[in-house]
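Asks: Quick one, structure for this:
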Amino acid sequence: MARQALAAARAKAEARGVEPGVRKPGRASDYGQSPRRRRWSGPGADPRDPQPLGRLVSRLSAERGWAPRLANGQVFGEWAQLVGEEVAEHAQPVALKDGELTVRASSTAWATQLRLLQGQLLKKIAAAVGHGVVKRMRIHGPTAPSWRKGLRHVPGRGPRDTYG
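Replies: Predicted coordinates for the structure are as follows:
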């Protein structure tokens, strides 16, 4: 039975034009891997060498076009490190659109102080995140409550006109 199977395999090989019993060294199918994979990289740098994870992630984000969105996220995620702990306690980033960062301050005094520090804050952010991510800042104070309630509103001074 084994002789019949061997004879059938030899006949099949002859039909394909392959000489029985002779292997061609260096074919990828002989070793189950590609010829490029078998070579050693040598002592010099090679793209197949192990790479640090940070380098791989930054290359992947650049290839896929994620770099601008990651830089925007870095501004929000590392706000306290970018501007300092004291400023971060009294100001939070709200939006970043087209290079304009909107910041909400806890009081009008802090909004004024942030407007005075705006140039220094932009330099700190540019040094940490990259130039061109934040080009200008729009600083707002706390929002005042709205007295306008409901769909139908009567014009006038609001609740103050009934107090006296």
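Asks: contacts, neighbours, all on C-alpha from now
Replies: OK.
Asks: Which helix runs longest in this structure?
Replies: Taking DSSP state H as the criterion, the chain has its longest helix at helix 2-16.
Asks: Return the set of buried residues in that helix.
Replies: Neighbour-count burial for helix 2-16 flags Arg10 (criterion: 16 or more other CA atoms under 10 Å).
Asks: Work out the gap between that helix and the centre of the chain.
Replies: On the basis of CA atoms, centre = their mean, to the nearest Å, helix 2-16 sits 58 Å off its chain's mean C-alpha point.
Asks: all helices for the chain, in order.
Replies: With DSSP H as the criterion, the chain has helices spanning 2-16, 28-31, 35-38, 53-64, 67-77, 79-83, 85-90, 108-116, 118-129.
Asks: and the angle for the fifth one with helix 53-64?
Replies: Interaxial angle of helix 67-77 relative to helix 53-64 (axes from the mean of the first three to the mean of the last three CA atoms, to 10 degrees): 130 degrees.
Asks: now the other sequence, so there's something to compare against:
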Amino acid sequence: MPEEPAPELRGIDLARRALEEARAAAKANGKSVGQGRASPVRKLRTGGRRRSGWSGAGPDARDPQLLGALSGTLAKNRGWSGKVAEGTVFGSWPRVVGEDIASHATPVTLENGVLKIAAESTAWATQLRMLQSQILAKIGAAVGHGVVTSLRITGPAAPSWRKGDRHIKGRGPRDTYG
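Replies: Reported below is the predicted structural model:
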């Protein structure tokens, strides 16, 4: 009597058959095959343990990170740390040096570690020159040492008496204010 051909498998039966064959092949190769999902905890090379399936209730490296921490890491990896520190000096000036100093002085430029500060009066320029070491320490604590190495503090610009192409050397008008 001739043998009847096996009925063609479809759908779920085909999937079960493929799974059984894969398990049999793995068992033949000496690998253990468990039912269901493997344990979510596995050993690291360093001997520690790391969860691989889900994050769970505790903190994990795969958890959402703070934007500030991620942007700091990105700036460091791309070599932007110096520019970010410079931006912090200008963008957070009141927080870096304090509200009192920030209300009377503003940073103008930062080139080669020299921060130029414009004071609102000559009195404040003198006061800031005396506080120069403390201001440098505050800036160093906020953005890191070496970003700002020295300060150049200027007062308001004096009025210029030099008008036009032709002028006479000298100190300008003296007794014209009567």
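Asks: circling back: the helices of structure 1: which one's closest to His153 of structure 1?
Replies: helix 108-116 (28.7 Å; CA to CA).
Asks: What separation do you get for the corresponding residue of structure 1 for Gly155 of structure 2 and Gln120 of structure 1?
Replies: Using TM-score structural alignment, the partner of Gly155 of structure 2 in structure 1 is Gly141. Distance, Gly141 of structure 1 to Gln120 of structure 1, by CA to CA, to the nearest Å: 19 Å.
Asks: Comparing the two, which residue is more hemmed in?
Replies: Gly141 (16 against 12; other CA atoms under 10 Å).
Asks: Quickly note the distance from that one to Asn72 of structure 1.
Replies: For Gly141 of structure 1, the distance to Asn72 of structure 1 - CA to CA - is 22 Å.
Asks: Could you give the number of residues near Arg17 of structure 2?
Replies: 13.
Asks: Quick one: residues contacting Gly146 of structure 2.
Replies: Gly146 of structure 2 is in contact with 113, 140, counting by CA atoms under 8 Å, 6 or more residues apart in numbering.
Asks: Now check structure 1 for the residue matching it.
Replies: Per TM-score structural alignment, Gly146 of structure 2 is aligned with Gly132.
Asks: if we can go back for a sec, how close does the match of Gly155 of structure 2 get to Glu86 of structure 1?
Replies: 17 Å.
Asks: try Tyr163 of structure 1
Replies: As defined by CA to CA, Tyr163 of structure 1 lies at a distance of 41 Å from Glu86 of structure 1.
Asks: which residue is nearest the middle of structure 1?
Replies: Leu70 (3.2 Å; CA atoms, centre = their mean).
Asks: Map that one across to structure 2 for me.
Replies: Aligned partner of Leu70 of structure 1 by TM-score structural alignment: Val84.
Asks: again, but for Arg36 of structure 1
Replies: Per TM-score structural alignment, Arg36 of structure 1 is not aligned with anything.
Asks: Now check Leu131 of structure 2 against structure 1: what is it aligned to?
Replies: Match for Leu131 of structure 2 (TM-score structural alignment): Leu117.
Asks: Over to Ser103 of structure 2?
Replies: Under the alignment (TM-score structural alignment), Ser103 of structure 2 pairs with Glu89 in structure 1.
Asks: Arg104 of structure 1 versus that match, what's the distance?
Replies: Distance of Glu89 of structure 1 to Arg104 of structure 1, computed by CA to CA: 11 Å.
Asks: Can you pick out the residue with more neighbours from those two?
Replies: Taking other CA under 10 Å, Glu89 of structure 1 and Arg104 do not tie; Arg104 has more neighbours (21 against 11).
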